[in-house]
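> kindly return the folded structure for what I paste below:
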Amino acid sequence: MATVTAAERRAEAKRAYDAYVAACPSRKLLDTLSDKWVSLVLNALADGSKRYSDLARTIAGVSQKMLTQTLRGLERDGLVTRTVTAAVPVRVDYRLTSLGESLLPLMAAIKQWAESHIEDVEAARLRYDADSENSP
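The predicted structure is shown next:
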């Protein structure tokens, strides 16, 4: 049996979490975080706990199916917690976990950047589309 040095073990561990490798777990997490509904749900929960209906009203255009799938995925990843309160009707609240809260500065910065730069991006798209139409 070959002996593996500590440096080799560290190098192997580093390769195991290389997001450029298709099977890397961190890449799968990046795929999740880049979903538009995930970013919108995380930002919507930044101010605290919300009911499902509050989230649905806040996030325009999200279908019931997509919101449910997104919340379940975030709960599975440990970013959101779901609390059911026995009442008539049953009350279900969602809130960020401490892990989810640790993402807020990043998600808020991306949201703010998008809102601040959308005019520049739209202008670039128009230029690109015009150039593409005029190219052979």
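
> from now on I want contacts and neighbour counts done on CA atoms only, so please keep to that.
Fine.

> just give the number of residues close to Val80.
For Val80, the count of nearby residues is 24 (other C-alpha atoms under 10 Å).

> count the residues that sit near Arg95.
A count of neighbours around Arg95, defined by other C-alpha under 10 Å, yields 23.

> what's the nearest residue to it if we skip its chain neighbours?
Spatial nearest neighbour of Arg95, chain neighbours left out: Ser49 (4.3 Å); criterion: C-alpha to C-alpha, 6 or more residues apart in numbering.

> so how far is Asn43 from the one you found?
If you measure Ser49 against Asn43 using C-alpha to C-alpha, to the nearest Å, the figure is 12 Å.

> could you also give me the structure for this next sequence, so I can compare it with the first?
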Amino acid sequence: MNDPLQAVTRAPQWPYGAEARDPELDELVREIIGRIADKWTMLVIEALAEHGCLRFTQLTAKVGGVSQKMLTKTVRQMEADGLLVRTVYPQVPPKVEYRLTEMGMSLGEAFCGVWLWAERHRQSIEAARQAYQAQAAASGGSGNADAAAARLSGTLPVHSH
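Prediction:
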């Protein structure tokens, strides 16, 4: 297994060079990353991708651990972003169903890469976390964790004080 804390010197290959960057696209990407970094959005996408159309209570159960207020906020933002469709049926009591749009489904498919990456690198991630915690503890606790991480990465020399 490779050293999980070994630094690499090559940069990832982005689709466009620095000279072709579009500031508006950069901002949109930051917004989308912020949205999917919210765990509820990805869990809603996962639930709807797996189960298709769900009512609010079903969605709450499938997501698990989310408050009604947070789920409402999440699905409203996802609807505003075009990731899901909310259908209200005119009946008593009201019936509301949620389903992913093509765009929402494609975001879920794109995010599958993160799951695959995590699965592929699980042992390395766990080893890196253990090494980081051990070095932080040896350096006097969490207050020196950044210095410990820098020493582990080889960017800061080890000094005794």
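
> mean distance between the helix or strand hosting Trp117 of the second structure and the first structure after superposition?
In this structure, Trp117 of the second structure sits in helix 102-138 according to DSSP states H and E. After superposition onto the first structure, helix 102-138 of the second structure sits on average 2.7 Å from its aligned residues (mean C-alpha distance after the TM-score superposition for the first structure).

> show me what that helix is packed against.
helix 39-51, helix 145-153 (3 or more C-alpha pairs under 8 Å, 6 or more residues apart in numbering; DSSP states H and E).

> may I see the ones you listed arranged in JSON lines, with distance to Ala20 of the second structure and mean neighbour count as well?
Formatted as JSON lines, these follow (distance: least, C-alpha to C-alpha, whole Å; neighbours: other C-alpha atoms under 10 Å):
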{"stretch": "helix 39-51", "distance to Ala20 of the second structure": "30", "mean neighbour count": "19"}
{"stretch": "helix 145-153", "distance to Ala20 of the second structure": "32", "mean neighbour count": "18"}
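
> out of these, which gets nearest to Gln123 of the second structure?
If you check each of those against Gln123 of the second structure by C-alpha to C-alpha, helix 145-153 wins as the nearest, at 17.9 Å.

> assign a three-state SS to the residue mapped onto Gln91 of the second structure from the first structure, would you?
In the first structure, Gln91 of the second structure lines up with Ala87, judged by TM-score structural alignment. Classification of Ala87 of the first structure by DSSP: H, G, I helix; E, B strand; the rest coil places it in coil.

> what's the distance between Ala87 of the first structure and Leu33 of the first structure?
33 Å.

> the more surrounded of those two?
Leu33 (16 against 8).

> wait, Thr87 of the second structure sits on Leu100?
No. With contacts counted by C-alpha atoms under 8 Å, Thr87 of the second structure stays clear of Leu100, the gap being 11.2 Å.

> higher neighbour count, the two?
Comparing Thr87 of the second structure with Leu100 by other C-alpha under 10 Å, the one with more neighbours is Leu100, at 26 against 13.

> the more buried one pairs with which position in the first structure?
Per TM-score structural alignment, Leu100 of the second structure is aligned with Leu96.

> Val66 of the second structure now?
Using TM-score structural alignment, the equivalent of Val66 of the second structure in the first structure is Val62.

> am I right that its match sits in a helix?
No. Going by three-state DSSP, the assignment for Val62 of the first structure is coil, not a helix.

> and it, how many neighbours?
Burial of Val62 of the first structure is recorded as 16 neighbouring residues (other C-alpha under 10 Å).

> nearest residue to it other than its sequence neighbours?
Among residues not flanking Val62 of the first structure along the chain, Ala56 sits closest, at 6.8 Å (C-alpha to C-alpha, 6+ apart).

> in the second structure, which residue is closest to the centre?
Ala37 (3.7 Å; C-alpha atoms, centre = their mean).
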